[in-house]
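Enquirer: Build me a model:
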Amino acid sequence: MLIANGTCFRPSVFTLTGIPGLEAVQRWVGIPFFISFVLATIGNGLLVAAIRSERSLHEPMYVFLAVLAATDLGLTLCITPKMLAIFWLQSREIHFDSCLIQMYFTHTFQCMESGILLAMAFDRYVAICEPLRHSAILTRKGLISIILAVTIRASVIIIMCPLLIKLRLKHFRTTVISHSYCEHMAVVKLAAEDVRANKAYGLFVAFSVLGLDVIFIFLSYAFIFQAVFKLPQKEARFKAFNTCTAHIFVFLQFYILTFFTSFIHRFGFSVAPYVHILLSNLYLLVPPLLNPIVYGVKTKQIRDGVIKMLFPKG
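Expert: Sure, this is the predicted structure:
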């Protein structure tokens, strides 16, 4: 319902534009997105299945990797089907509550991924700096506690984002979201009311989750590198460092994409909208695609587990 100043009461549906400025070629843009979706789904699904079925992979590092793969799988399934429906079927409408649900799960999985990367850094720290205490610290109960803590932290801290929209924002300037999924700030910017509380909470989430996780991961690797360089033998240093390379690559590509996308979103006023939206999409779709490839290439145990699962008699 329209009111005097041109705004409207809370709409029942939003319209997702996909990639503003590239509407004419979105069906072609959808092809690499679909290929990435299929490969990410297969890769992460194989990782979870192989680690679950192979008893030799029931170690902390691989358990955390399985949770990371499951998180990537959830993140991919949250956004890609609707995105492809926009690109190929022109299915742009999304119900208000469905939009908030998609927003909640998308950002929850992002926070979970950050938390799991921190847990994996902690595992490498204990394995290299406190090797004799590794099995005592990262027990089965300890692993479950860490995974639950990561899940609960993400679930609780993100729930306020859709709740603040649902409870505080009653009027919107438009129902058109210039995005291909329901991202928090993309929805908040549509409101015709004071959104300072929503923006402040979004910044709080970014700094309290991603910011703190990055700091603790860097601290973990500072201690790891210090311990590695103290090892007397070159082969021992190489072996210890080699156990961290896959995690370092995954960590760097996740956070570099995160902070670069966030920087463009907040300060890149001269950047074309389609560039920002493409970066936002890649930021969510590239890690789930690359993570299983990186760990599959770098970790022989993972390769052997997948091969054994696919070819049990071979």
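
Enquirer: hey, let's count contacts and neighbours off CA atoms from now on
Expert: Will do.

Enquirer: show me the contacts for the residue nearest to Val294 when sequence neighbours are not counted.
Expert: Once its chain neighbours are removed from consideration, Val294 has its nearest residue in Ala246; the separation is 6.2 Å (Cα to Cα, 6 or more residues apart in numbering). Under the criterion of Cα atoms under 8 Å, 6 or more residues apart in numbering, the contact partners of Ala246 comprise 294-295, 298.

Enquirer: Repeat the analysis, applying 10 Å as the threshold.
Expert: 291, 293-299 (Cα atoms under 10 Å, 6 or more residues apart in numbering).

Enquirer: Let's see this one next, to set against the first:
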Amino acid sequence: MSDSNTTDFTNPSTFILQGIPGLEVAHVWISIPFCTMYAIAILGNFTILIVVKMEQSLRAPMYYFLCMLAITDLVLSTSIMPKMLSIFWFNSREIDFSACLTQMYFIHCFSVMESGILVAMAFDRYVAICHPLRHSTILTNPMVVNIGLAVVLRSGMLILPYPLLTRQWPYCKTNIIPDTHCMHIAVVKLACADTHISSYYSLFVLFCVKGLDMFFVALSYTQILRAIFSLPTKEARLKTFGTCSSHLCSILAFFIPALFSSLTYRFGQNVALHFRVLIGNVNLLVPPTLNPIIYGVRTKQIQDRLLRLFTHKGT
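Expert: Here you go, the predicted model:
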């Protein structure tokens, strides 16, 4: 073990990612489901992008936002999986200090970006159901571009203080991070300084960004449900609600694990460390894995295009 792991230092050149503490002997076995999820995420999200690009009927705001979601999921999962697999397979635990901060930025930035895209998709569903005749005039291509830029800029600017503040803190006694990747709160806990500003800012991002996003999604669906229940027949209500089912599943797959993981990291001192790390990894990998499956199964236009692709290849 290097002396830098046990003696005081202020500017570590590297951190040591421990993996899943207490389950090191099972790393190879644990890698199998994670590697499978990553493969599904890569294949599924690339498929979504290819299908939307090839199918003219999918050139609509809902599918533009879906493409943004697919790109975000690809970057988010790729930010953590290569290093995680190198830990599990090759015991390659070292990560450069700057690389650690870069990984931290990408993980949190694209997580916030995904939250914003889900809000944009909720707005699209609200306009489509509550103001169907005005959908094409409200959600024009320039409007979709502006919403996309706003989502990207918001996440990029809000997460920028994470690595900037983390770089300023002095670090002491250990450079071992008990995780598979560089989460903000895990790195900040290693600092030997008053890091309240980092902690308070991360709570601000959690509650005032993701919390507000959840509020706007709930507000949109309150209006959507009112419009659905005002429809005259049960068939019409079910058909209209079906257009939101994919989005609702994506919301549940993203917000519930994210909120649970964030609260567990901060307030779950009595929760076993290996369980917290596993939940954190599942939180980051489940949405990229499930989103293409959800939209592939629930969206008839995507199914039809995929069927035509495989049919043509078969003939």
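
Enquirer: Superposed, what's their TM-score?
Expert: Overlay of the two chains. TM-score (TM-score structural alignment, normalised by the length of the first structure): 0.96; 312 aligned residues with a Cα RMSD of 1.6 Å.

Enquirer: What residues sit buried inside the helix or strand hosting the residue nearest to Val294 of the first structure?
Expert: According to DSSP states H and E, Ala246 of the first structure maps onto helix 234-267. Neighbour-count burial for helix 234-267 of the first structure, counted by 16 or more other Cα atoms under 10 Å, picks out 237, 240-241, 243-244, 246-247, 250-251, 254-255, 257-258, 261-262, 264-265.

Enquirer: what about the spatially closest residue to Ile107 of the second structure that is not a sequence neighbour, distance to Asn281 of the second structure?
Expert: Of all residues beyond its chain neighbours, the one nearest Ile107 of the second structure is Leu76 (5.8 Å), with distances taken as Cα to Cα, 6+ apart. Using Cα to Cα, to the nearest Å, we find Leu76 of the second structure at a distance of 11 Å from Asn281 of the second structure.

Enquirer: And Tyr171 of the second structure, by the same measure?
Expert: When Tyr171 of the second structure is compared with Asn281 of the second structure (using Cα to Cα), they lie 25 Å apart.

Enquirer: what about Ile307 of the first structure, which SS state?
Expert: Following DSSP: H, G, I helix; E, B strand; the rest coil, we place Ile307 of the first structure in the helix state.

Enquirer: The second structure: which residue goes with that one?
Expert: Correspondence of Ile307 of the first structure to the second structure, assessed by TM-score structural alignment: Leu307.

Enquirer: so what's the spatially most central residue of the first structure closest to, chain neighbours aside?
Expert: Among the residues of the first structure, the one closest to the centroid is Gln110, at 3.3 Å (Cα atoms, centre = their mean). By the measure of Cα to Cα, 6+ apart, the closest residue to Gln110 of the first structure outside its immediate chain neighbours is Leu75, 7.4 Å from it.

Enquirer: Spell out, range by range, the strands that occur in the stretch 51-200 of the first structure.
Expert: Counting by DSSP state E, counting those that start in this stretch, residue ranges of the strands within the stretch 51-200 of the first structure are 93-95, 171-172, 176-177.

Enquirer: now for the last one, which elements pack on it?
Expert: Going back to what we said before, that points to strand 176-177 of the first structure. For strand 176-177 of the first structure, the contact count by 3 or more Cα pairs under 10 Å, 6 or more residues apart in numbering; DSSP states H and E identifies strand 13-16, helix 184-188 as packing neighbours.

Enquirer: Among the contacts of Ala246 of the first structure, which ones are in helices?
Expert: Filtering these for membership in helices, criterion DSSP state H, returns 291, 293-298.

Enquirer: What's the ChimeraX line that selects buried ones from those residues?
Expert: If you want just the buried ones from those in ChimeraX, going by 16+ other Cα under 10 Å, the selection is:
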select :291,293,294,295,296,298
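
Enquirer: I'd like the strands of the stretch 51-200 of the first structure as a markdown table, with mean neighbour count and distance to Thr7 of the first structure appended.
Expert: Formatted as a markdown table, the entries for the strands of the stretch 51-200 of the first structure read as follows, by neighbours: other Cα atoms under 10 Å; distance: least, Cα to Cα, whole Å:
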| stretch | mean neighbour count | distance to Thr7 of the first structure |
| --- | --- | --- |
| strand 93-95 | 16 | 19 |
| strand 171-172 | 20 | 6 |
| strand 176-177 | 20 | 12 |
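
Enquirer: mind putting those in TSV, distance to Tyr104 of the first structure included?
Expert: What follows is these, written out as TSV (distance: least, Cα to Cα, whole Å):
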stretch	distance to Tyr104 of the first structure
strand 93-95	14
strand 171-172	20
strand 176-177	16
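
Enquirer: which stretch among these comes nearest Leu84 of the first structure?
Expert: strand 93-95 (12.9 Å; Cα to Cα).

Enquirer: what's the closest one in contact with?
Expert: Among residues not part of strand 93-95 of the first structure, those counted as contacts by Cα under 10 Å, 6+ apart are 11-17, 82, 86, 99-102, 175-177, 181-182.

Enquirer: Redo the helices and strands packed on strand 176-177 of the first structure as JSON lines? Include distance to Ala222 of the first structure.
Expert: Converted to JSON lines, these look like this (distance: least, Cα to Cα, whole Å):
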{"stretch": "strand 13-16", "distance to Ala222 of the first structure": "43"}
{"stretch": "helix 184-188", "distance to Ala222 of the first structure": "34"}
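
Enquirer: JSON lines please, covering the ones you listed and showing mean neighbour count.
Expert: Shown next, in JSON lines, are these (neighbours: other Cα atoms under 10 Å):
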{"stretch": "strand 13-16", "mean neighbour count": "21"}
{"stretch": "helix 184-188", "mean neighbour count": "19"}
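
Enquirer: Could you check those and tell me which one is nearest Ile165 of the first structure?
Expert: helix 184-188 (7.2 Å).

Enquirer: got the contact list for that closest one?
Expert: When contacts are taken as Cα under 10 Å, 6+ apart, the neighbours of helix 184-188 of the first structure outside the stretch itself are 14, 99-100, 102-104, 106-107, 161-162, 164-165, 169, 172, 174-181, 194-196, 198-199, 202, 265-266.
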